[in-house]
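*Asks:* Return a 3D structure for these sequence lines:
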Amino acid sequence: MTRQVLRGLGDSLAIAAGYVPVAFSFGLAAVQMGLGAPWAVAISAIVFAGASQFVLVSLLAAGGGPLTVVPTIWLLNARHLLYGRVVAEQLAQARPARVRPALAFGLTDEVFACAAARLPTLAPAQRAGWLAGLQAGAYGAWIAGTWLGAETGAQLVDRIPLLQEALQFVLPALFLSLLLQMGVHGRGRALWGAAGVTLLGLALGPAHVAIPAGMLAGAALQLLQAHVDEDGDDE
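*Replies:* Sure, this is the predicted structure:
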């Protein structure tokens, strides 16, 4: 188990490298909107969901109450229901079973993309440990980046005005690297299926319909591929 956790930590480096600057920008934004550094770090530690955290602090800064904030954040994170279903298939043999709910907390977009590509290539007994290491590395980077942004972000932006604009390109670059990794690990069907459905949806309708449709298509293809791989292993 320890070996797999360390292996997961090593594989988390690409995600961590992308998370630090994004979390840095969140910590900076939270402080600029009137939240203190401890609150910014607490939000990252509890919520651990990039886009949702930016929306959360914006709503709080605008005076939003629980009846506005909670449903909004829940809807933004509803896609994790799909993520959990896909990963649960890969962790069906994880022991003890109680580790699976714990691993659900760290299932971010980037962790899911990496896990969907890598978990099917690991032996069932190795998957939970590897995923725990991957999530630990990503989580630690997110907390550290938030703290740095909250404590030092304002001073750095004053000295380097272009820094805030440059940070906007980090997350798209991270997603691109993860998409390439999915192709390398042979998960191209889900990737191309999701892309195709999303593009078709954008051509025929609004983005808020096309993007969830693409996510559903990719998740469905990933589940189908996992079942095909398991059937092949049984034979």
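
*Asks:* use CA for all of it now, contacts and neighbours both
*Replies:* Noted.

*Asks:* helices and strands around the longest helix that the chain contains, which ones?
*Replies:* Assignment by DSSP state H gives helix 124-159 as the longest helix of the chain. Judged by 3 or more CA pairs under 8 Å, 6 or more residues apart in numbering; DSSP states H and E, helix 124-159 is in contact with helix 2-11, helix 13-32, helix 37-46, helix 99-104, helix 109-118, helix 162-167.

*Asks:* One more, so I can put them side by side:
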Amino acid sequence: MNAFLRGLAGSASVAAGYLPIAFGFGLTALQAGLSPQSTLLISMVVFAGASQFILVALLTSGAGLLGTLVAVLLMNARHLLYGPALMPQLMAQGKRYPTPLLAFGLTDEVFATAAGRLDQLAPEDRQAWHLGLQLGAYGAWMAGTLMGVTFGGEIDQLPIALAAALEFILPALFFVLLLEIGVRKWLGTIVVTVLVTALLQTILPSYHALTLGMLLGAASSQLRRKPCSRRST
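*Replies:* Below is the predicted model:
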């Protein structure tokens, strides 16, 4: 199996979580008054998971376009860290594909999966594998949105149990991905990130707290590695 198809197969766990979440987004957007075409266009162009729900909520609540754009950009500011973090592994054998193509589908879940598996691949296979991983996730998101707008017109309101289940799917997906990359290996980073994020949420919006928590968690990981690397030399 070539690297692209292996990446496509490796996206199964992400795709399984994206389908119901995107289905819920399709339903939510229709119930908020968006047309099926607009809903599909948002998923096709934005492809930003939870930020799409915020985008719809802000637009339909009367928030201005500029304010909505700024809020969504701030929520997704953490994505600026993902590309540089993966770049050394992806470019180990030089640049084979355009950088925007490698970056477009780099969601939280795709990043978590790639960060845990890229070093297990031959350097020449990494970019093709990454493209397959992104395509599988993107295809699942689009398929889920299409299902949501197709069946959304027949559903007036989601049952309470189904709505609660849809809200839990995204956290559950992150737990699955965390188990895949290994908890013990990143335990210190996870603890620092969780504690800092929890503390900052008491004084900052959640998206700011999450971004700063990730930055400080990553910094703590680098600080712990430097003494080890010095001793090894």
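
*Asks:* As a markdown table, the helices and strands packed on helix 124-159 of structure 1 with mean neighbour count and distance to Thr68 of structure 1 would be great.
*Replies:* A markdown table is the format used below for those (neighbours: other CA atoms under 10 Å; distance: least, CA to CA, whole Å):
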| stretch | mean neighbour count | distance to Thr68 of structure 1 |
| --- | --- | --- |
| helix 2-11 | 18 | 37 |
| helix 13-32 | 24 | 18 |
| helix 37-46 | 18 | 17 |
| helix 99-104 | 15 | 25 |
| helix 109-118 | 21 | 24 |
| helix 162-167 | 13 | 28 |
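
*Asks:* Which residue is the nearest non-sequential neighbour of Phe24 of structure 1?
*Replies:* Nearest residue to Phe24 of structure 1, sequence neighbours excluded (CA to CA, 6 or more residues apart in numbering): Gly149, at 3.9 Å.

*Asks:* What is the burial count for the one you found?
*Replies:* 28 (other CA atoms under 10 Å).

*Asks:* That one matches what in structure 2?
*Replies:* By TM-score structural alignment, Gly149 of structure 1 lines up with Gly148 in structure 2.

*Asks:* where's its match relative to Pro88 of structure 2, distance?
*Replies:* 38 Å (CA to CA, to the nearest Å).

*Asks:* Touching, Glu109 of structure 2 and Leu177? I think so.
*Replies:* Yes: the criterion here is CA atoms under 8 Å, and Glu109 of structure 2 meets it with Leu177 at 7.3 Å.

*Asks:* For the residue nearest to Phe24 of structure 1, give me its contacts.
*Replies:* 23-28 (CA atoms under 8 Å, 6 or more residues apart in numbering).

*Asks:* rerun at 6 Å
*Replies:* With contacts taken as CA atoms under 6 Å, 6 or more residues apart in numbering, Gly149 of structure 1 has the following neighbours: 24-25, 27-28.

*Asks:* before we move on, what about Met215 of structure 1?
*Replies:* Counting by CA under 6 Å, 6+ apart, Met215 of structure 1 has contacts Ala194.

*Asks:* mind running it again at 10 Å?
*Replies:* 79, 82-83, 190-191, 193-195, 197-198, 221 (CA atoms under 10 Å, 6 or more residues apart in numbering).

*Asks:* What is the three-state secondary structure of it?
*Replies:* helix (DSSP: H, G, I helix; E, B strand; the rest coil).

*Asks:* What's it aligned with over in structure 2?
*Replies:* Mapped onto structure 2 by TM-score structural alignment, Met215 of structure 1 lines up with Met214.

*Asks:* that older thread, kindly indicate which of the contacts of Gly149 of structure 1 lies nearest Val70 of structure 1.
*Replies:* Taking CA to CA as the measure, Val70 of structure 1 sits nearest to Gly27 out of the contacts of Gly149 of structure 1, at 20.5 Å.

*Asks:* Roughly how far does the closest one sit from Leu167 of structure 1?
*Replies:* 12 Å.

*Asks:* joint contacts of these two?
*Replies:* Joint contacts of Gly27 of structure 1 and Leu167 (CA under 10 Å, 6+ apart) are Pro21.

*Asks:* Next up, the contacts around the residue nearest the centre of structure 2.
*Replies:* Centroid-nearest residue in structure 2, with CA atoms, centre = their mean: Asp108, separated by 2.4 Å. Residues near Asp108 of structure 2 by CA under 10 Å, 6+ apart: 48-49, 76, 78-79, 82, 114, 174.

*Asks:* Could you report the distance from Ala209 of structure 2 to Leu158 of structure 2?
*Replies:* 31 Å.

*Asks:* returning to that earlier point: tell me the buried residues in the longest helix of structure 1?
*Replies:* For helix 124-159 of structure 1, the neighbour count (16 or more other CA atoms under 10 Å) marks 126-139, 141-151, 153-154 as buried.

*Asks:* Against Gly50 of structure 1, how distant is Ile73 of structure 1?
*Replies:* Counting by CA to CA - Ile73 of structure 1 and Gly50 of structure 1 are separated by 11 Å.

*Asks:* Overlap in contacts, the two.
*Replies:* Leu56.

*Asks:* Give the helix, strand or coil label for Gln93 of structure 2.
*Replies:* coil.

*Asks:* Can you report how many residues neighbour it?
*Replies:* 14.

*Asks:* Pretty sure it sits against Asp125.
*Replies:* Yes: applying CA atoms under 10 Å, one finds Gln93 of structure 2 in contact with Asp125, separated by 9.1 Å.
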